[in-house]
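Novice: kindly return the folded structure for what I paste below:
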Amino acid sequence: MKNSKYLLPIITAGVLVFQSCGNSNSGKTDSTEQASQVNEQKDSVDNGVSDFMVKAAAGGMAEVELGKLAQENGVSQRVKDYGAMMVKDHTKANDELKALASAKNITLPATLDDQHQKHFEEMKKMKGADFDKHYMDMMVNDHVETINLFDDAAKNETDAEIKAFAAKTAPVLKIHLDSAKKINEAVKK
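Specialist: A predicted model of the protein is given here:
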C-alpha cells in the first residue's frame, strides 16, 4: 500500500504518453514528459521526488501564466487581484522549487505542458464575466488537486528538503483555495 501514492503519477504519465502518441502534433514533445523522461534516467533520485517536483512545477507555471491572463481578461477587480496573487506567490514557489531541483539534479519542465498550453490558449479567447466565472471555477478545482499533491508530499515524501518545501507551501495554497471559493461564489451571481 505504501507504493500506492506513486500509482496516480504513473497512471497520469501513461495517459499523457498515450494521448501524445495519438496526437497529430507528434513532432512537438510535451515538456513535462521530457522532464519526466530525463528524470527517469537518473537513478540517484527517488522517482517519487522527481514526479512530485515535475507536477508541482507544471502546475505552478500554469498558475503564473493564467494569473497574468486573469489580470488582462478578467472584468472583476477581485479576479484581477487574485491573478496578481497567483503570479506573485507561484513565481516565488516556482523559484524555490527550481533551486531545489537544481541542487538535486532534477530536470523540471521549462514550458507549459500540452494540456496546460491548450487550456491557456482556449482561455485567451475568453473575456469579461465569462472569463471570470471559468477562471475562478478552475482555480477552486486546481487548488483542491494541488493541495492534495502537496499535503501528500508533506506527509509521505522521503526527501527531507522536498517534504519541508511541500509543508511550507501547502498553507499558502490553502489560502488561495479559500480566496478562490469566495471569489467564485461572487462572480457566479
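
Novice: contacts and neighbour counts: CA atoms only from here.
Specialist: OK.

Novice: residue 90 contacts residue 62, doesn't it?
Specialist: No. With contact taken as CA atoms under 8 Å, residue 90 and residue 62 are classed as non-touching, separated by 9.2 Å.

Novice: figure out the helix or strand that the residue nearest the centre of the chain lives in.
Specialist: Centroid-nearest residue in the chain, with CA atoms, centre = their mean: residue 59, separated by 1.0 Å. Assigned by DSSP states H and E, residue 59 belongs to helix 47-73.

Novice: residues of that helix that come out buried?
Specialist: 47-71, 73 (16 or more other CA atoms under 10 Å).

Novice: same deal with stretch 87-94?
Specialist: Buried residues in stretch 87-94 (16+ other CA under 10 Å): 87, 89, 90, 91, 93, 94.

Novice: show me which of those residues is closest to residue 42.
Specialist: residue 94 (21.7 Å; CA to CA).

Novice: chain center to the one helix or strand residue 37 maps to: distance?
Specialist: Using DSSP H and E, residue 37 maps to helix 31-40. Offset of helix 31-40 from its chain centre (CA atoms, centre = their mean, to the nearest Å): 15 Å.

Novice: and this one, please, so the two structures can be compared:
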Amino acid sequence: MLLILALASSLGCKKDDDDNTPPPQQVQTLSVTDTVFINNASLSNLAEIDLGQLAATKASNDSIKAFGAFMVNEHTLAQNELNALAAQKNVSVPQELDSLHKAIKQQLEVLNGYQFDSLYISTQVTDHQKAQQIFNTEINSGQDQDVINYANKYLPHINEHLQKATQLKADLVK
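Specialist: Presented below is the predicted three-dimensional model:
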C-alpha cells in the first residue's frame, strides 16, 4: 500500500487533475492612466466623426467641408482600432458624445454659413489641442505598451489635424 501511495504522489496524481478544467484566465487590468486615455480618446474620436459629418454636409466653405470629411475618415479608422484595443484589454468605450460635444452639435445645427464654419473650425482647434495633451500624457505616463503604441501611432495625425484646423481658422478671418 505504501508503494502505491508513493508512486501516486511521485507522479503528481491528485483527485482534482481528473476534471480537465483549465486554470482560470488572469484578467488583464489597465492602469487608471491607460483606462482614462482609452475613454478620452474614444470621446474625442466620436466627436470628430459626428461633428465632421455635420461639417461635410453643412459647411459653406469648401475647405471646411473637405476637412469635415477628412475628420470622419481619419477618426473612424482611429476609433475602429481603439475599439479593437479596448476589447482586447477588456475596457468598455463610450458609444455617444459627451455633454459638451452634444451642446456644440446643437449649436452647430442651427447655424449656417460663416457662423457655422467659424464655430466648427474653432472647436476643431480646441479639440485637437486637448487631444494632443491626452495623447502626450499617455505616451509619457501610460503603463500598457499596446495603449502607448496606439497613442504614438495617432499623435502625428492629431498634430496634422491641428495644423490644418489652425490654418483653416486663420483663412476664414482673412
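
Novice: rewinding a little: the residue nearest to the centre of the first structure matches what in the second structure?
Specialist: In the second structure, the residue matched to residue 59 of the first structure (TM-score structural alignment) is residue 44.

Novice: list the contacts of its match.
Specialist: 127, 131 (CA atoms under 8 Å, 6 or more residues apart in numbering).

Novice: distance of residue 149 of the second structure from residue 57 of the second structure?
Specialist: 34 Å (CA to CA, to the nearest Å).

Novice: how about residue 135 of the second structure?
Specialist: 29 Å.

Novice: next: residue 76 of the second structure.
Specialist: 17 Å.

Novice: residue 8 of the second structure too?
Specialist: 75 Å.

Novice: again, but for residue 28 of the second structure
Specialist: For residue 28 of the second structure relative to residue 57 of the second structure (CA to CA), the value is 42 Å.

Novice: swap in residue 144 of the second structure?
Specialist: Residue 144 of the second structure is 39 Å from residue 57 of the second structure, by CA to CA.

Novice: same check on residue 98 of the second structure?
Specialist: Residue 98 of the second structure sits 22 Å away from residue 57 of the second structure, going by CA to CA.

Novice: find me the equivalent region of stretch 150-165 of the second structure in the first structure.
Specialist: With TM-score structural alignment as the criterion, stretch 150-165 of the second structure aligns to 165-180.

Novice: what does the matching stretch rub up against?
Specialist: 82, 86, 89, 93, 97, 136-137, 139-140, 143-144, 146-147, 150-151, 153-155.

Novice: put the buried members of the residues you listed into a PyMOL selection.
Specialist: This is the PyMOL syntax for the buried subset of those, where burial follows 16+ other CA under 10 Å:
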select buried, resi 82+86+89+93+97+136+137+139+140+143+146+147+150+151+153+154
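
Novice: in helices, which of the contacts of stretch 165-180 of the first structure fall?
Specialist: 82, 86, 89, 93, 97, 136-137, 139-140, 143-144, 146-147, 150-151, 153-155 (DSSP state H).

Novice: thought residue 161 was touching residue 154 of the first structure, still the case?
Specialist: No. The pair residue 154 of the first structure / residue 161 is not scored as a contact, 9.9 Å apart, by CA under 8 Å.

Novice: ok, the residue nearest to residue 55 of the first structure when sequence neighbours are not counted to residue 20 of the first structure distance?
Specialist: Nearest residue to residue 55 of the first structure, sequence neighbours excluded (CA to CA, 6 or more residues apart in numbering): residue 32, at 7.9 Å. Noted for residue 32 of the first structure: a distance of 12 Å to residue 20 of the first structure, by CA to CA.

Novice: next: residue 96 of the first structure.
Specialist: 30 Å.

Novice: who's more crowded, these two?
Specialist: Legend: neighbour count by other CA atoms under 10 Å for residue 96 of the first structure and residue 20, higher for residue 20 (18 against 13).

Novice: tell me the SS of that one?
Specialist: helix (DSSP: H, G, I helix; E, B strand; the rest coil).

Novice: look up the closest residue to the equivalent of residue 136 of the second structure over in the first structure, ignoring the ones flanking it.
Specialist: Residue correspondence to the first structure (TM-score structural alignment): residue 136 of the second structure is matched to residue 151. Among residues not flanking residue 151 of the first structure along the chain, residue 170 sits closest, at 6.4 Å (CA to CA, 6+ apart).
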